[in-house]
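Student: My questions are about this predicted structure, shown below with the sequence.
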Amino acid sequence: MSEADDIAQVAKWLAASKSTVLFTGAGISTESGIPDFRSPGGVWTRYRTIYYDEFCRSASARREYWEQKAEAHTEFAAAAPNAGHQVLADWETRQIARGVITQNIDGLHQIAGNQNVLELHGTARAATCLDCSARFDIEPLVAEFRASGQVPLCPQCETGRLKHATVSFGQMLPTDVLEKAYDWCGEAELILAIGSSLIVTPAADLPVYVKRSGGRIVILNRDETGLDNIADVKLTGGIGATLSAINAALAGVI
């Protein structure tokens, strides 16, 4: 089938599905100007990885971590939702989709208007204290670090180690979020996997769980993914344009 035929088919599946889950990776946010950190020139290619246990035990590692995050924050702070984010928010509002499960930490789904968002890897728009569990907006803390060059301490307990509310290498994914994601996928008749390489587990196992539970998988990604071989449809166009085309096709079947 042609791309247009595939888009029409996906629209029909969306219209008929009683439970659709949207799963997103870094690819949806590159159209908002946020680079995939794995891509050439991305933050991960220019800095060494600070593992969670090293962050916890080493003050110098915490400072290096904050330097990395302060640089990445500039890209997040300037970014705005793109057409793809807006379509997904619209689908949730219209109850075409249940919500979004995302590997992204940029918060753009919520800014676009999604209410039901499961952030598998946390959010870069907040910080959390590892010692007292208090949570804070990240903006003033990044500003404090940039001004002083010193890693900020927890404003609540005053001595706690502050870390971005993201999942670091070596840190467990939030169990409650992952369990809820599996609950959604176990009930899903359709999952759209958008802008993810579908390689990193356990996140990449979620579409597989949909398939095993009798649902369909639609993949939107210009590159090959780890699950192309089990996709019911693979679309390779630009994410914003493709989601907008599916949304337009929906008008004819709903």
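Tutor: Sure, I can see it.

Student: going forward, measure contacts between C-alpha atoms and count neighbours the same way
Tutor: OK.

Student: quick one: the helices in this protein?
Tutor: Assigned by DSSP state H, the helices in the chain fall at 3-16, 27-30, 43-46, 52-57, 59-78, 83-93, 108-112, 138-148, 175-187, 205-212, 239-250.

Student: Please identify the deepest-packed of the ones you listed.
Tutor: Counting by mean count of other C-alpha atoms under 10 Å, helix 27-30 has the highest mean neighbour count of the helices of the chain, with a mean of 22.

Student: tell me what the longest strand belonging to the chain is packed against?
Tutor: Ordering each strand of the chain by length in residues (DSSP state E) puts strand 122-129 first. The contact analysis (3 or more C-alpha pairs under 8 Å, 6 or more residues apart in numbering; DSSP states H and E) places strand 122-129 against strand 135-137, helix 138-148, strand 162-166.

Student: Included below, for side-by-side comparison, is a second structure:
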Amino acid sequence: MRMRPTLSWTPAGDLPPGTTDPGPVVELLRAGGVLVLSGAGISTESGIPDYRSEGGSLGRHTPMTYQDFTASAQARRRYWARSHLGWRTFGRARPNAGHRAVAAFERHGLLSGVISQNVDGLHQAAGSEDVVELHGSLSRVVCLSCGAVGSRRALALRLKEANPGFAPTAAAINPDGDADLTDAQVGDFRVLPCLVCGGVLKPDVVFFGETVPAPRVERCRRLVREARSLLVLGSSLTVMSGLRFVRQAAEAGKPVVIVNRDPTRGDHHALTRVALPLGATLTTVADQLHVRIDAEAAEEA
């Protein structure tokens, strides 16, 4: 998903070192008006792997590209078989302490909004309301012919009925909800058309090789303009779709703080990078700000 999978970034040796002091996050939130930009790292504690950390899925898995999906019926068969299996695991994922902390900060009026690079819907499941899904959501499907948008859960039921007995064991589940299956395991999996026009269905997400819709990008740019500061949570900022907002904030003189255990492409634009686990760090920050975090998410993912 997101950009072309051939894009890569190797941390330079002169990047600013990270800190293990969560104080900069506390101070940023205490001032209010914080825009959160979250990445795959915030969902790893919910059992969803990221792309680029040590052991991340890009080391063994090439995500489906938009070009392959639209050009090949066999590619769509392979994608939907793997995604259908992955959805069973992906759909059961629940918000973790990091998601719940972000929702708590929003309830206490400390945030101006959330931009999520993830497609898992876990921010909303934790109770966050003002969320822009930069790369879309796996909870929806869209028809490439008529534009009709439908429920992924409803499609999952249709696919289950159309493919009785389909239950291969996946080698792994990836951040885009795609499961690792061999062609033999995919077999003759039956792909279903749009119920409205019979067209090709696609998950309502931005694939690699596909661009984020311009109105969505502009909405995010407006959020950056209106925010007092930017807090990046669990993103390597490797691809431009997220990095551009960090650059925008820094160029406007707005403070940027990053919480990510590994170096990121945006470290030079930030006041500091807090190199600590997200869930524990945000829980500590909430305690210091006297913000109560709900023990359980209020909604289903």
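Tutor: Perfect, thanks for sending it. Remember, predicted model here, so these are calculated numbers, not experimental data.

Student: Tell me, how many residues neighbour the aligned partner of Val200 of the first structure in the second structure?
Tutor: In the second structure, the residue matched to Val200 of the first structure (TM-score structural alignment) is Val239. A total of 17 residues lie near Val239 of the second structure under the criterion other C-alpha atoms under 10 Å.

Student: Check Arg48 of the first structure too.
Tutor: Neighbours around Arg48 of the first structure, by other C-alpha under 10 Å: 11.

Student: can you check Glu161 of the second structure too?
Tutor: 11.

Student: Distance-wise, check it relative to Cys146 of the second structure.
Tutor: Glu161 of the second structure is 24 Å from Cys146 of the second structure, where distance means C-alpha to C-alpha, to the nearest Å.

Student: How about Thr238 of the second structure?
Tutor: Thr238 of the second structure is 33 Å from Cys146 of the second structure, by C-alpha to C-alpha.

Student: With neighbour numbers in mind, choose between the two.
Tutor: The neighbour count for Thr238 of the second structure versus Cys146, taken as other C-alpha under 10 Å, is higher for Thr238 (18 against 14).

Student: doesn't Asp267 make contact with the more buried one?
Tutor: No - checked against C-alpha atoms under 8 Å, the pair Thr238 of the second structure and Asp267 is beyond contact range at 11.1 Å.

Student: show me what contacts the equivalent of His269 of the second structure over in the first structure?
Tutor: Applying TM-score structural alignment, one finds that His269 of the second structure aligns to Ile230 in the first structure. Listed by C-alpha atoms under 8 Å, 6 or more residues apart in numbering, the contact partners of Ile230 of the first structure are Ile217.

Student: Val205 of the second structure corresponds to which position in the first structure?
Tutor: Under TM-score structural alignment, Val205 of the second structure pairs with Thr166 in the first structure.

Student: again with His135 of the second structure
Tutor: So His135 of the second structure corresponds to His121, using TM-score structural alignment.

Student: quick one: the residue nearest to that match when sequence neighbours are not counted from Ala126 of the first structure, how far?
Tutor: Nearest residue to His121 of the first structure, sequence neighbours excluded (C-alpha to C-alpha, 6 or more residues apart in numbering): Val167, at 4.9 Å. For Val167 of the first structure, the distance to Ala126 of the first structure (C-alpha to C-alpha) stands at 12 Å.

Student: Arg57 of the first structure too?
Tutor: Relative to Ala126 of the first structure, and taking C-alpha to C-alpha, Arg57 of the first structure is found at 21 Å.

Student: Equivalent analysis for Ala89 of the first structure, please.
Tutor: With C-alpha to C-alpha as the criterion, Ala89 of the first structure and Ala126 of the first structure are 22 Å apart.

Student: before we move on, what about Ala79 of the first structure?
Tutor: For Ala79 of the first structure, the distance to Ala126 of the first structure - C-alpha to C-alpha - is 16 Å.

Student: Same check on Cys132 of the first structure?
Tutor: For Cys132 of the first structure, the distance to Ala126 of the first structure - C-alpha to C-alpha - is 15 Å.

Student: Turn the helices and strands packed on strand 122-129 of the first structure into TSV, columns for distance to Asp183 of the first structure.
Tutor: Listed next are those as TSV, based on distance: least, C-alpha to C-alpha, whole Å:
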stretch	distance to Asp183 of the first structure
strand 135-137	27
helix 138-148	30
strand 162-166	22
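
Student: Asp6 of the first structure: which of the ones you listed is closest?
Tutor: strand 162-166 (35.6 Å; C-alpha to C-alpha).

Student: Output the contacting helices and strands for the closest one.
Tutor: strand 122-129.

Student: Name the residue closest to the centre of the first structure, please.
Tutor: Asn104 (2.2 Å; C-alpha atoms, centre = their mean).

Student: Could you find the counterpart of it in the second structure?
Tutor: For Asn104 of the first structure, the residue aligned by TM-score structural alignment is Asn118.

Student: Now do the contacts for its match.
Tutor: Asn118 of the second structure makes contact with Ser38, Gly39, Ala40, Glu133, Leu134, His135, Gly136, Ser137, according to C-alpha under 8 Å, 6+ apart.
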